[in-house]
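Peer 1: Based on what follows, work out the 3D shape:
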Amino acid sequence: MNAQLTVFPTEAALGAHLAAEIADGMERAAAEGRRYLLGCPGGRSPRSTYQALTALVRERGLDLSHVVIAMMDEYVVPATGGTGYADVPHDAHYSCHRFAREEIAGPLGIPGSRVWFPEASAPHLYDQRIADAGGIDLFVLASGATDGHIAFNPPGSPLDSVTRVTALAEETRRDNMGTFPGFTSLSEVPLHGVTVGVATILRSSRALRMVITGAHKRTAVRRVLVDTFDPAWPASLLAEGGNAALYADAAAAAG
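Peer 2: Alright, predicted model coming up:
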């Protein structure tokens, strides 16, 4: 089925709306005495949401001791010795660990012990960890502009894909040069990543909110608003999710 589309006049308005939705959920979870898991991507699209959430948490004086941030992915490189993969350095300008620390968890005052990542050495354990914690309350999602990647799931990712190490599509790597401007050439962008799968997102989440902003992502809006999942555009998984919504700003939704 088509996800519900809501169009906001600006990226900032979108971020403020989604931040309020997340903060409300955090407050409800605290009142119920349970943990709240927030699924988060890195990248440009959710930045306005993270910034608005930080401001709102401070404004409301929220206690986030029950909140866990579940990140989607990380770049990996061949491990020393040639067996398996290992994370890139966590202080690298393109590290998702760095992004989470500096742009999500740090501003929110959430310690690293409550920021979860899939691990390249045992990616399958991430799905189980999320399930054992009761699932993700709300997963913030974003779509690649040119190939529809979601997290590091490349075009062709099946609906039943789970957390794994995968080769990154060239278009994904080009998109990520915009996300991390410290890259000076495509050759600097890693070739692999550990990522949650399409099934990981769909099976573990009680709510899905995809954020698409900017005129350069008009194709993404069209490709996401479909009736069934299209493996050629992994972000179309929104069609298969319950309680799923697409939030776009006016620039992305134009036409």
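Peer 1: can we go C-alpha only for contacts and neighbour counts from here?
Peer 2: Will do.
Peer 1: part of a helix, is residue 223?
Peer 2: Yes: under DSSP: H, G, I helix; E, B strand; the rest coil, residue 223 sits within a helix.
Peer 1: Please name the residues that touch the residue nearest to it when sequence neighbours are not counted.
Peer 2: Nearest non-adjacent residue to residue 223, counting by CA to CA, 6 or more residues apart in numbering: residue 236, 6.6 Å away. Residues in contact with residue 236 (CA atoms under 8 Å, 6 or more residues apart in numbering) are 148, 223-226, 228-230.
Peer 1: please give me the structure for this one as well, since I'd like to look at both together:
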Amino acid sequence: MEVVIKPAQETARLAADAIVALIDAKPDAVLGLATGSSPLGVYDELAKRHRAGEVSFAGVSAFLLDEYVGLAQEHPQRYRNVILTELVDRIDLDPARVHGPDGLAQDIPLACARYEQAIVDAGGVDLQLLGIGTDGHIGFNEPGSSLASRTRIKTLTGQTRVDNARFFDDDVDRVPHHCLTQGLATISAARHIVLLAQGGGKAEAVHQMVEGPVSAMWPASILQHHPHVSVLLDEGAAARLQLGDYYRQAFQAKPEWQGL
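Peer 2: The predicted structure is shown next:
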């Protein structure tokens, strides 16, 4: 696990660099896309580079981490609609190649199994973008989630619903109680994971993820077992790290050719 501590604008550029380098090497790359506030700077950077002619997403496929259960197809906070607005509509990624769990499925277990198989059939995710919740969740794998979990329905914690109320006019009662989410094992199958976090509210979760024991109580800690994880933090999110100075020194001394 590599930890990089830089201003948020710079971490967004580093994540975009990794995505562009991947697509340069593999034009039919499979991306894992996250919603929420953490990746927004990355999407802005990718849209800017696309406008400048630096990258094409025409051959790329994408899979979403999660989806609320029961939100109407036209609801602006349905995650497929969010990702269309935040990224897909701004670049040349074919919307038909953007896949997400079906939160309106009549048979939810079957929909989850089919989503897992679709990821496998696509060859797996090459690079997965992630954020992290204040309670350490990734995707919607709340504390207590099985470290071996796959795509399934989950009940959101009260804290997650409070955190997400800002997307529903600050009305927590409008935040759904259930979601479909890739499991921790599904996420861990991605070949490269890039996790971004900003602000002091994420500091304890980041500390537990990077420096705490691997535990279902802090689901993101499963990433300690992954061979290629890049954790991109601003100073606030890095505030609880015991080895912060070492992470800064290691990145400063990193060979330029290595990338994330």
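Peer 1: where along structure 2 do the helices fall?
Peer 2: Secondary structure of structure 2 (DSSP state H): helices at 8-25, 40-51, 79-86, 108-121, 158-164, 184-188, 203-211, 244-252.
Peer 1: Residue 72 of structure 2: which of these is closest?
Peer 2: Among the helices of structure 2, the nearest to residue 72 of structure 2 by CA to CA is helix 79-86 (10.5 Å).
Peer 1: Give me the neighbour count for the nearest residue to residue 145 of structure 1 once chain neighbours are set aside.
Peer 2: Among residues not flanking residue 145 of structure 1 along the chain, residue 217 sits closest, at 5.1 Å (CA to CA, 6+ apart). Neighbourhood size, residue 217 of structure 1 [other CA atoms under 10 Å]: 20.
Peer 1: measure residue 217 of structure 1 to residue 204 of structure 1 for me?
Peer 2: 27 Å (CA to CA, to the nearest Å).
Peer 1: if I line the two up, what does the residue nearest to residue 223 of structure 1 land on in structure 2?
Peer 2: By TM-score structural alignment, residue 236 of structure 1 lines up with residue 221 in structure 2.
Peer 1: so what's the residue nearest to the spatial centre of structure 1 up against?
Peer 2: The centroid of structure 1 falls nearest to residue 41 when counting by CA atoms, centre = their mean (2.2 Å). By CA under 8 Å, 6+ apart, residue 41 of structure 1 lies in contact with 71-73, 140-142, 151.
Peer 1: mind running it again at 7 Å?
Peer 2: By CA atoms under 7 Å, 6 or more residues apart in numbering, the contact set of residue 41 of structure 1 is 71-72, 140-141, 151.
Peer 1: And residue 182 of structure 1, by the same measure?
Peer 2: Residues in contact with residue 182 of structure 1 (CA under 7 Å, 6+ apart) are residue 93.
Peer 1: Residue 47 of structure 2 pairs with which position in structure 1?
Peer 2: Using TM-score structural alignment, residue 47 of structure 2 pairs with residue 54 in structure 1.
Peer 1: Looking at structure 2, name the residue matched to residue 207 of structure 1.
Peer 2: Aligned by TM-score structural alignment, residue 207 of structure 1 pairs with residue 192 of structure 2.
Peer 1: and if you look at residue 195 of structure 1?
Peer 2: By TM-score structural alignment, residue 195 of structure 1 lines up with residue 181 in structure 2.
Peer 1: Count the residues that sit near the residue lying closest to its match once chain neighbours are set aside.
Peer 2: Leaving aside its sequence neighbours, residue 181 of structure 2 sits nearest to residue 66 (CA to CA, 6+ apart; 4.1 Å). Around residue 66 of structure 2 there are 28 other residues, counting by other CA under 10 Å.
Peer 1: Check residue 185 of structure 1 too.
Peer 2: For residue 185 of structure 1, using other CA under 10 Å, the count is 10.
Peer 1: and if you look at the one 10 residues further on?
Peer 2: Number of residues near residue 195 of structure 1 (other CA under 10 Å) recorded here: 28.
Peer 1: try residue 60 of structure 1
Peer 2: 10.
Peer 1: Check the spacing between it and residue 53 of structure 1 real quick.
Peer 2: Applying CA to CA to residue 60 of structure 1 and residue 53 of structure 1 gives a distance of 10 Å.
Peer 1: got it, and residue 105 of structure 1?
Peer 2: Residue 105 of structure 1 sits 11 Å away from residue 53 of structure 1, going by CA to CA.
Peer 1: repeat for residue 133 of structure 1
Peer 2: Counting by CA to CA, the gap from residue 133 of structure 1 to residue 53 of structure 1 is 23 Å.
Peer 1: So which of the two has more stuff around it?
Peer 2: residue 53 (24 against 13).
Peer 1: so the more buried one sits right up against residue 21, yeah?
Peer 2: No: contact between residue 53 of structure 1 and residue 21 fails when scored by CA atoms under 7 Å: they sit 9.4 Å apart.
Peer 1: Can you give me the end-to-end span of stretch 123-138 of structure 1?
Peer 2: By CA to CA, the extent of stretch 123-138 of structure 1 from end to end equals 21 Å.
Peer 1: Which residue of structure 2 sits opposite residue 36 of structure 1 in the alignment?
Peer 2: By TM-score structural alignment, residue 36 of structure 1 lines up with residue 29.
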